[in-house]
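Trainee: what follows is a predicted structure for the sequence shown.
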Amino acid sequence: MTIHHLKEDRSLTVVTLSLGKQVLAIPAVRLREILDPMPVTRVPGAGPLVPAVLNVRGTVVPLANLKQVLRIPEVEADDRRRILVLDVTIAGEAAVVAIEADAVHEVATIETAIIEAVPATASAWPPEYLTGLYRGGEGFVLMPDLDHILSVLAQRPIV
C-alpha cells in the first residue's frame, strides 16, 4: 500500500504498537486479533525474519519478526508483549501472518494529511518497507508496508 492509497480517504483508523522503542501504526482493517504470548514452534533453517509458526485456533500461522526487517533493536520482554494476527496480501494472495509486538497501545483515527513520505536520508529504517510516517505524541510513528515486506520475505530462498 502506497502513501497515495492511504491519502485517498481523509482519515485512517490504525492500531499503534511498539517494537522496541519504536512506535508503529498498522491499518486497523488488517487486524484479525490480538493474542497473549503463546508457545511458538521454531522452524529449522527458517532464519531470523520468519523464524517460527504458531497455532491460532487450529491454523498454522507464520510469525514474522518485524524488528529484524526494520532494524529495530531487541528489548527485554515484559507482560505487555502481544501477538497480532493480521490479514495481509503476499504476492497477490490473501494470507494470515502474525507479528510480535512489545506493546499494543491503542486504536486511533488519524488524519491522512499528517502522513509524510519517508525521507530517503532516513538510514535508520529501510524506506522501501515503509508506507509513510507521522509525528505522534512521543515521536515519529512508522507505517510499515506489510504487504511489500512479507512479499519480499516470501521470495527469499531458505538458507
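Mentor: Perfect, I can see it now. Numbers count the residues shown, from 1 in each chain.
Trainee: drop to CA atoms for contacts and neighbour counts, all remaining ones
Mentor: OK.
Trainee: the closest residue to V50 other than its chain neighbours: how many residues sit nearby?
Mentor: Nearest residue to V50, sequence neighbours excluded (C-alpha to C-alpha, 6 or more residues apart in numbering): A64, at 4.3 Å. By other C-alpha atoms under 10 Å, the residues close to A64 number 21.
Trainee: hmm, A64 is touching L49, no?
Mentor: Yes. Counting by C-alpha atoms under 8 Å, A64 touches L49, with 5.9 Å between them.
Trainee: distance of the residue nearest to V50 from I114?
Mentor: Noted for A64: a distance of 28 Å to I114, by C-alpha to C-alpha, to the nearest Å.
Trainee: kindly report the same for V60.
Mentor: Remark: distance between V60 and I114 (C-alpha to C-alpha) = 37 Å.
Trainee: comparison target, given below:
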Amino acid sequence: MKDTASKINSYLTFKLEDEIFGANVSKVLNILEMTKITKVPKAPNYMKGVINLRGAVLPLIDTRIKFDMGETTYTTNTCILVLDIDMGGESVHVGALVDSVQEVIEIDEATIQPPPSIGSKYKSEFIEGMAKVNEEFIMLLNMDLIFSTDELSLLRDSSTEILTEQEEITDQKKVNKKKINSRGF
C-alpha cells in the first residue's frame, strides 16, 4: 500500500480589511508593534518608509497599498510582520504592515485549492492557494513572489541610502563632539 500522507504546513494568518491571508511561518521572522517610521524620499507609494530594527534599517511596506486596498488605517491592532524574502538566492528582510495578526494554523497541503483564475482582485502569481478553515477562506501567499526583483532592489537600495545618511550624521556628530571636547567645554 502506498504512503499517501500529505505534508502539513504552518501559516500565520493576518487581516487586511476584512480578508484573511496566510504567510508560511518559515517566512515570518518577527511580529512587531507599530513604531516610528522614517519617510524615504522618492520611494514607491507602497513604501511607508523605514524602521529601526535592533540597529538595522528595515524597509516598511504598506501591504494594503501593495494589494490595491487603499492605505492602512493605524489602530491598536496594526502591526508589522518582519518577512524573509528570497531574491534570487539572497535573503532580503522587509517589514509589512497588516491590520491585525490572527493566529498560527496548520494546513494540510492536500486541502489547498488553486487560486481562482478569474474574478480575483489580487495577482494570482503570488497566491499560493486558498484554504477553507472554520468556514472562512484564507488566501495563502507566496511571500517570495509578492515583490519583483526590481522592487526588492529598490527597497534595499532606499534602505541602504537612509542607513548611509544616518551614518554620515552620526559621524558628523562625533566630529563635532570631539571639537567641543578638545576646546575644554
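Mentor: Cool, got the structure. These figures come from a predicted structure and were not determined experimentally.
Trainee: which ones are touching the equivalent of the residue nearest to V50 of structure 1 over in structure 2?
Mentor: When structure 2 is aligned by TM-score structural alignment, the residue opposite A64 of structure 1 is I61. When contacts are counted by C-alpha atoms under 8 Å, 6 or more residues apart in numbering, I61 of structure 2 touches Y46, M47, K48, G49, V94, G95, A96, L97.
Trainee: let's see which of these end up in strands.
Mentor: M47, K48, G49, V94, G95, A96, L97 (DSSP state E).
Trainee: most neighbours among those, please name it.
Mentor: Top of these by neighbour number is G95, holding 28 neighbours under the definition other C-alpha under 10 Å.
Trainee: quick one: map it onto structure 1.
Mentor: By TM-score structural alignment, G95 of structure 2 lines up with A98 in structure 1.
Trainee: shouldn't that match be in contact with R82?
Mentor: No. When contacts are counted by C-alpha under 8 Å, A98 of structure 1 is not listed as touching R82 (10.1 Å).
Trainee: just the strands from structure 1, written as ranges.
Mentor: Assigned strands in structure 1, in chain order: 11-19, 22-27, 31-35, 41-42, 52-56, 59-64, 82-90, 93-101, 103-111, 130-136, 139-144 (criterion: DSSP E).
Trainee: now the fifth one on structure 2. Mean distance?
Mentor: Its matched residues in structure 2 lie on average 0.8 Å from strand 52-56 of structure 1 after superposition (mean C-alpha distance after the TM-score superposition for structure 1).
Trainee: would you mark the buried spots in that strand?
Mentor: Across strand 52-56 of structure 1, burial judged by 16 or more other C-alpha atoms under 10 Å covers A52, V53, L54.
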